[in-house]
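Chemist: Below is the structure, and that's it, no one-letter string:
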């Protein structure tokens, strides 16, 4: 048995991993319910194997979440071991984030050396969206870990010429499909190209192995969805956010083509403000959740927003609470005496954009100016908005080839983009086989193709796609980090070995990229810290000039200074979720987080009096109550552990049952209460059910006082919901409907 040698430990990597653990894990004890939509599912999944297998949103197994459950399995296991807490459901994402940093180091080091591996690991660690994603119970950090694991396995398969490793590599992509569906397939072109050019096999064997690998991919991709879809719908939950109760339809519809073309199902129409021309018209949200782009009203002490119908929305404590106030107000219930809050959803205007918040000294910020248009560098509002990094669910800039450079997305992922482009070009040139045919590819060039093959299709998707959230851009982080490291070693190689002319070209490319990167970062930081941005730009220009001065500063020091100057602002941005202990449903890094603390969720709000009343009077009913959407139900599931029916799924419009089926549920005594909110977006059978509830149900007054008592599950700050209902809500007793 070999003894562990401390000399073999890469202490630089160890330090980077410790930094990653701090950035991703510090303060997660304040995670509250993190993303309460998924935390409610985790709560349900810990109660039965049936719920665990299907990823059921509610303890009764009525409906699933809108993704397959593999990532949630890890979270549910963690919650089963440690109990259901914000930190326990976030822990798997923290570990996945750290694991991704380590895997990236292992991927880069063999071909480009340990310093390249360390630099790639550091860039990955300090990418703001990676930090934000690794601090939530969303699935993206776990997805990226699995994708890197697949690529790592493939590189080992190529190096060792092992057939079984090729099969495993593509099988892992199939498993990753069951984390976030087609998003996992975005790196398939990279893996296929790398396999074909890098593995040294006779072409017939190469083709045979590839065919087998595709079969492995197909089996592991469809095994779970086929197993679920083959079960009778009477014996499993409804597949949330699908329109035909099918997991395969969910994969290729809501989580497939609609991500590219714009969401058109489950919402009653596309969301406004999702890319293209519409994105320029919609306001963006600040990192603390306060919507910007509209002037707040000046009500001095109001904590209540109004929607397009003049109703008071509920559950958007995130929007209504000024994080700068010393005494943050209780999240508004948005309801009158005897009425129930919708529990999760911020109000929206008729076009789907967030409504205008009221000003408040101790509530929503007063006197703030609107932020700039999406895709603009901060507008005039600056600090309140997405400019320089915020937390709007659909602040994705204007579609086009430079969308990822715009402040909305760039402030989360774009900090090292110029170096990624340099890495593709300089890496290919510096590591070419000199004197060989143009089609003769070196091992290093094969790796450049691998990371370029990851980067280019994903970059292209985010440039044109119409329906995604900014935090999805974590998909680009490994490729950007890898190409940045490759750029550094390629330039160093060109300077050292290329002679005077090529060395000058290399230095010029580095100087331009360094200055351009600093300018881009100053652009992202401008609305918050214009002076810091200017200082960084000046330092970058000075260090760029040093590269043309010989015998004054050695190259190692120049490299260190170059890394420091481009890592300062990115590192600070990445630190903001950690310093604020933030764990958000829509994760983002931004200095605006520094004026708040803890979780920022879209749902999870609980009216304690409603909960107490329904628990006391539930009787033998299967469900505590039913409500219109998942965000309205999530907090009650987490708080009580009881079944709450989210009739219309996440957006409140899933066709889960017909009116006759709903009537039978009520008649059989399985459902006694219904919390009904704004029904404006409801369609089809759901609309008919809500109309029947209003007509046949009896309104219940359950409040003991005129002052509503509204709390967040796990004590977190509420937030604006994207789907489902908003506005004031009413509790209906349905038990007398058939008497």
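Modeler: Nice, thanks for sending it over. Remember, it's a predicted structure, so these values are computed and weren't measured experimentally.
Chemist: C-alpha only now, for contacts and for neighbours.
Modeler: Fine.
Chemist: after the helix or strand in which residue 572 is found comes which helix or strand?
Modeler: Assigned by DSSP states H and E, residue 572 belongs to helix 555-579. Using DSSP H and E, the next helix or strand after helix 555-579 towards the C-terminus is strand 583-584.
Chemist: Put this next to the previous one:
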């Protein structure tokens, strides 16, 4: 039982007691009671069940990222590929990320077999674990109501739902970072070393999931520990030094192990400029993401255009607004007001420490992603969601307490935050032209009625007026979450959404291509819907390319030719079974081949593909290559990792990606190619008539040598006649046969 004079009353008791009106608004919220209310655990389980449905419903029909799917499959075939994160089981080239997430999914597929569910089970478990950890952490500092709100907000964040249905590493990344933040807060509260060490280890594993992105929240963790811990400065310095050692070990063990393996005995590290993991850390997956540069689409071009132009308002533009921005204004208001409400609380106050950490988390991620000049995909912003959720839950409860207090000045803050949230929700919903047009008026009306109810019944202490006050609060919550919920439900329950499968997963309708939000600039690409253009892809009949894919060429007639290959953009999935169908219902890129082995036909395949961005090969040509592989380690060498990934999934054989994901890796040199051919490890190479991406000098050397010494594979060699009815092409690709005798 909480007394009227208790400076830390429990939030759940506030609406039913007169004591709430006697409390100064500056008092921080209390630690939760010893006994949780009966509804708390059922509410959490219900939220987890809802999240499980959103993340797993119709998952077998989902298009996964063939780039990562191929690496996971290769890891089931070779422990060396599993350790290095190789795209192919022959270990020519790795993916452009450290392999920790692939290792987890790969182990699942090792145990249960390779397939969509086997691959995605660890991802869904990680997503649910993130909700559980955030709920537990918020509950500790703000109470059960705040924890339930935070868990619900996180579960319903649209971009979080989209990425948690995909095999990108971001889901595991967020779990590790949230776990690290929760342990850091525990270290501040308990003054124990072990939670701090655990926090450092988790952030180090996050580094081995997406490198420097895993460190974005670390400055906030460090600052909160230094400021709020009750330990003396000498003890804090010792603890931080030990944590730094743990962070370094858990961060750099993989890169160190890779560097100890001679270059000739390891695959080329994808995304690097020299084949080393250290270069990948500092460049492509480090400062290159923020400053732009080689392979990172700097200056808002290339990969940067996936999320619109860099600028402080980027999170509110047409591309990202509907994915992540719904509750950012309310979260920032809750942060600022919460810190003020903490007033003159002691330096070690755990509530202020929690606000500062989650606020720092949100601000640091926001600024990093908003100002990034390099490659920026919408799904990166899922990392903002835990900070938004924690502030909406914890800060929202603090605003509620202040609203119910006697200081009339605070009675306007919560309604103002709700009003801004409602207005912004209406703006976002109206951007989606023709999509659920009934929703935005309902959101607006419900939010207005809820705010009116808050003012009318603000001082209610019991009876009907108190029940109506609770109804008003519930209505405000429903209005605030209706928009993001509608977006979040679309990946699981809608046949047509804005997302482009596993390559660039998003939720909700396509809204990209316009100018949205302050400083947002052109939306760029939001899944290829109306008005949204993908680099290297033109809209039907436009006659102009929407921008080039790094290392590739812009195509006409809605085609994409990364690295000079040809083939239509996949619309729904991956290479599939004998008829080109993916087991979950997706279809492979279609078309028929022209003479000389053009890569435009259907492919054969298995589970786990989809969302690829490269051209495909005719099934008859694939059969020909398999029949005439003649003991070679690799079936074929192609220009980029997207094409290679799809072919690996189609054939279950190693395929070389010569220039990596962006087409700028220098993995293949003429000397290396000659060595592979001379040793009989590679017989077939695909050349793109419009160039192959990568280093222009290497391209020209290899192209010239292959055309001079190789023999072109003709359609008549594998029993296919010239194409009929295929879409027009600006570029063709040709398969060449090379034998040891061709090396001079």
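Modeler: It's in. Small disclaimer: the values here were computed from a predicted structure and weren't measured.
Chemist: before we move on, the earlier item: which residue numbers in the second structure go with the helix holding residue 572 of the first structure?
Modeler: Helix 555-579 of the first structure corresponds to residues 469-493 in the second structure, going by TM-score structural alignment.
Chemist: Quick one: average offset of the matching stretch versus the first structure, please.
Modeler: Mean deviation of stretch 469-493 of the second structure relative to the first structure after superposition (mean Cα distance after the TM-score superposition for the first structure): 0.9 Å.
Chemist: Going by neighbour count, list what's buried in that stretch.
Modeler: 469-470, 472-473, 475-492 (16 or more other Cα atoms under 10 Å).
Chemist: average distance between stretch 507-516 of the first structure and the second structure?
Modeler: Compared with the second structure, stretch 507-516 of the first structure is 3.7 Å away on average (mean Cα distance after the TM-score superposition for the first structure).
Chemist: So which residues make contact with that stretch?
Modeler: Under the contact criterion Cα atoms under 8 Å, 6 or more residues apart in numbering, stretch 507-516 of the first structure has outside partners 418-419, 422, 491, 495, 537, 540-541, 544-545, 547-548, 562, 566.
Chemist: got it, and stretch 702-709 of the second structure?
Modeler: Residues contacting stretch 702-709 of the second structure (Cα under 8 Å, 6+ apart): 669, 670, 687, 736, 738, 742, 743.
Chemist: surely the second one meets residue 697?
Modeler: No. Look at residue 670 of the second structure against residue 697 with Cα atoms under 8 Å: they stay out of range, at 10.2 Å.
Chemist: More neighbours: which of these two?
Modeler: Using other Cα atoms under 10 Å, the more surrounded residue of residue 670 of the second structure and residue 697 is residue 670, with 16 against 10.
Chemist: Can you tell me how far the alignment partner in the first structure of the more buried one is from residue 135 of the first structure?
Modeler: Applying TM-score structural alignment, one finds that residue 670 of the second structure aligns to residue 659 in the first structure. For residue 659 of the first structure, the distance to residue 135 of the first structure equals 41 Å [Cα to Cα, to the nearest Å].
Chemist: And residue 628 of the first structure, by the same measure?
Modeler: Distance from residue 628 of the first structure to residue 135 of the first structure, by Cα to Cα: 29 Å.
Chemist: Looking at these two, which is more packed in?
Modeler: residue 135 (36 against 30).
Chemist: which residue lines up with that one in the second structure?
Modeler: Match for residue 135 of the first structure (TM-score structural alignment): residue 165.
Chemist: Let me see the contact set for that match.
Modeler: Counting by Cα under 8 Å, 6+ apart, residue 165 of the second structure has contacts 55, 56, 59, 62, 120, 123, 124.
Chemist: Equivalent analysis for residue 457 of the first structure, please.
Modeler: Applying Cα under 8 Å, 6+ apart, the residues near residue 457 of the first structure are 186, 187.
Chemist: switch to 7 Å and redo it
Modeler: Counting by Cα atoms under 7 Å, 6 or more residues apart in numbering, residue 457 of the first structure makes contact with residue 186.
Chemist: got the contact list for the match of helix 555-579 of the first structure?
Modeler: Residues outside stretch 469-493 of the second structure that contact it (Cα under 7 Å, 6+ apart) are 54, 57-58, 156-158, 161-162, 326, 421-422, 425, 429, 443, 446-447, 450, 453-454, 457-458, 497, 507-508.
Chemist: Brilliant, that's me finished.
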